[in-house]
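Chemist: Provided below are the primary sequence and the corresponding predicted coordinates.
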Amino acid sequence: MNEELDFIIDSTKEAMQEAIVHLEKEFRNIRAGKASPTMLASVTVDYYGSQTPLAQVANVGTMDAHTITVQPWEKNMLHEIEKAIMNSNLGFNPMNNGEVVIINVPVLTEERRRNLSKHAKATAENAKVSIRNDRREAMQEIKKIDASEDMKSIVEENIQALTDKFSEEVDNLYKIKDAEIMKV
C-alpha cells in the first residue's frame, strides 16, 4: 500500500487511542462512591515554601471503601496536609490522630449518582466526537493523496473500522463507569 496512506492510518489510530487514554483519565477523576487515593491527586501542600503535590510529601492510601488515609513522611506536615485538603474544595473534612490524616468519604446520594452518570455520559460523548473528528481529518487527507481510487476506498474502510472499534471501546468504558457510579 502507499506509504502516505499507511501513515494516515497509523496517525489516525494513534489520535483515536489518545482520545481513549484521555477518557480513561477523565473517568478516574469522576468519583464513584468508593474512596480512592486519586481523589486527592489535585491537592498541593505548602512544603517549606513551595507548593508540592500531596503524593510527594505523604503516602496516600485507603483503609476501606469509605476511608482515605494520608500518612506524611514528616510528622510536622500533618497540619499543613489537613489545611491543604480543606482548602482544596473537594468537600472533605480531614481529621488527624497525631500520626495519620483520616478522610471519611461520604456515601453518594441517588441524585448525585445520577448527575455523575450524566457527566460520565457527556465525557464519553466528547471522546466519540474527538474520534469522529479524527476520522474526518483522515478522510480529508486521503482525498489529497495521489493514489488509485480502489486504494483510497480500502483505506477509508480501514479508517471507518477504526472509528467503529474505538467508538465501541468508548461505549464499553462508559458502561463500566456508569455501573460503578450507580452501584450503592
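Modeler: Alright, I've got the coordinates. The structure presented is a predicted model; accordingly, all values stated were derived computationally and were not measured.
Chemist: switch to C-alpha atoms for all contacts and neighbour counts from now on
Modeler: OK.
Chemist: quick one: distance of the helix or strand Phe7 falls within to the chain centre.
Modeler: Element membership of Phe7 [criterion: DSSP states H and E] is helix 3-29. How far helix 3-29 lies from its chain's middle: 15 Å, per C-alpha atoms, centre = their mean, to the nearest Å.
Chemist: list the helices and strands it packs on?
Modeler: Under the contact definition 3 or more C-alpha pairs under 8 Å, 6 or more residues apart in numbering; DSSP states H and E, helix 3-29 sits against helix 110-144, helix 149-182.
Chemist: quick one: Ala55 from Arg31, how far?
Modeler: From Ala55 across to Arg31, the span is 18 Å (C-alpha to C-alpha, to the nearest Å).
Chemist: no, scratch that, I was asking about Arg136
Modeler: 33 Å.
Chemist: then Lys25?
Modeler: According to C-alpha to C-alpha, Lys25 and Arg31 sit 12 Å apart.
Chemist: structure two is appended below for comparative analysis:
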Amino acid sequence: MADDIEIDIDDLGRRMEGAIASLRTEFASLRTGRASGSMLEPIQVDAYGQMTPINQLGTVNVPEPRMVTINVWDKAMVNKVEKAIRESGLGINPQLNGTIIMLPIPELNEERRRELTKVAGQYAEHARVAVRNVRRDGMDQIKKAKGDGMSEDDQKFWESEVQELTNKHIGLIDKTLESKQEEIMQV
C-alpha cells in the first residue's frame, strides 16, 4: 500500500554525521600554534611500496607544548618520513636526531593565522556541500516515492524532515567552524 512508503531518515543523518566527522578530522590537522600529534594524521609516506600514515611508521609524541617528535621504527624510513613532512604544506621544518624526527612548532604570525582561518572556511564549505548532497539524495528518494504513490501530505512531511536534518547539520558545521577560527586566532 502507498501509506507504508518511508524514507530512511536515519541513513541520511548518518551520512551527514560522516561529513561532520570528516570536517573535524580536517580541522585537527590545522596547526594552531600548539603541538598536536593529530596534525600529522593526513600526511602519507611512500613506505614499502604503498602510502602509509606516519603513525604506522613510528611513535608520535608531544613532549612539550611546541614540539612534536616521531620515533621512526625503521631506520630506512627516516628520510622518507622527513621528506613527506617537508612536502606536506604544514610549514614545519623537521630536524633529525638519529631515528627521531623533531618538529618544532613555530609561533603563528597574524598573516598565517588569517590564512589558516580561510583554509578552515574552505574545509567547512566542503562539509556543507557534502551535507547538501545528502539532502539532495533524500529529496530524490522522496520524489521517487511520490511517483510510487506517496501522498502529497507524506511528501511534504518527509521534505520538512530532511530539511530540518540538513539545517541542524549545517548549523553544527557553522558552530564547529566558528570555534576553530577562534582557536586559530587565539594568540
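Modeler: Thanks, I have it. Just so it is clear, the structure is predicted and the values come from calculations on it, not from any experiment.
Chemist: ok, back up a step: pull out the buried positions in the helix holding Phe7 of the first structure.
Modeler: Within helix 3-29 of the first structure, the residues scored as buried using 16 or more other C-alpha atoms under 10 Å are 5, 8-9, 12-13, 15-16, 19-20, 23-24, 27.
Chemist: just the element for Ile102 of the first structure, please.
Modeler: strand 101-104.
Chemist: what about that strand, distance to the chain center?
Modeler: Counting by C-alpha atoms, centre = their mean, strand 101-104 of the first structure comes out at 24 Å from the chain centroid.
Chemist: and what of stretch 149-169 of the second structure?
Modeler: Here the centre of stretch 149-169 of the second structure is set off from its chain's centre by 28 Å, with C-alpha atoms, centre = their mean.
Chemist: same check on stretch 167-181 of the second structure?
Modeler: Using C-alpha atoms, centre = their mean, the offset of stretch 167-181 of the second structure from its chain centre is 13 Å.
Chemist: to what extent does that stretch diverge from the first structure after superposition?
Modeler: Mean deviation of stretch 167-181 of the second structure relative to the first structure after superposition (mean C-alpha distance after the TM-score superposition for the first structure): 0.9 Å.
Chemist: so what touches that stretch?
Modeler: 16-17, 20, 24, 27, 117, 120-121, 124, 127-128, 131 (C-alpha atoms under 8 Å, 6 or more residues apart in numbering).
Chemist: equivalent analysis for stretch 42-62 of the first structure, please.
Modeler: So stretch 42-62 of the first structure is contacted by 35-37, 40-41, 68-74, 77, 80-81, 84-85, 88 (C-alpha under 8 Å, 6+ apart).
Chemist: write the PyMOL selection for whichever of those are buried.
Modeler: Of the contacts of stretch 42-62 of the first structure, the buried ones go into a single PyMOL selection, burial set by 16+ other C-alpha under 10 Å:
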select buried, resi 35+36+40+68+69+70+71+72+77+81+84+85
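Chemist: thinking Ile5 of the second structure is in contact with Met150, fair?
Modeler: Yes. Counting by C-alpha atoms under 8 Å, Ile5 of the second structure sits close enough to Met150 to count as a contact (6.6 Å).
Chemist: apart from its neighbours in sequence, what residue is nearest Thr117 of the second structure?
Modeler: Excluding the flanking residues, the one nearest Thr117 of the second structure by C-alpha to C-alpha, 6 or more residues apart in numbering is Gln181, at 5.4 Å.
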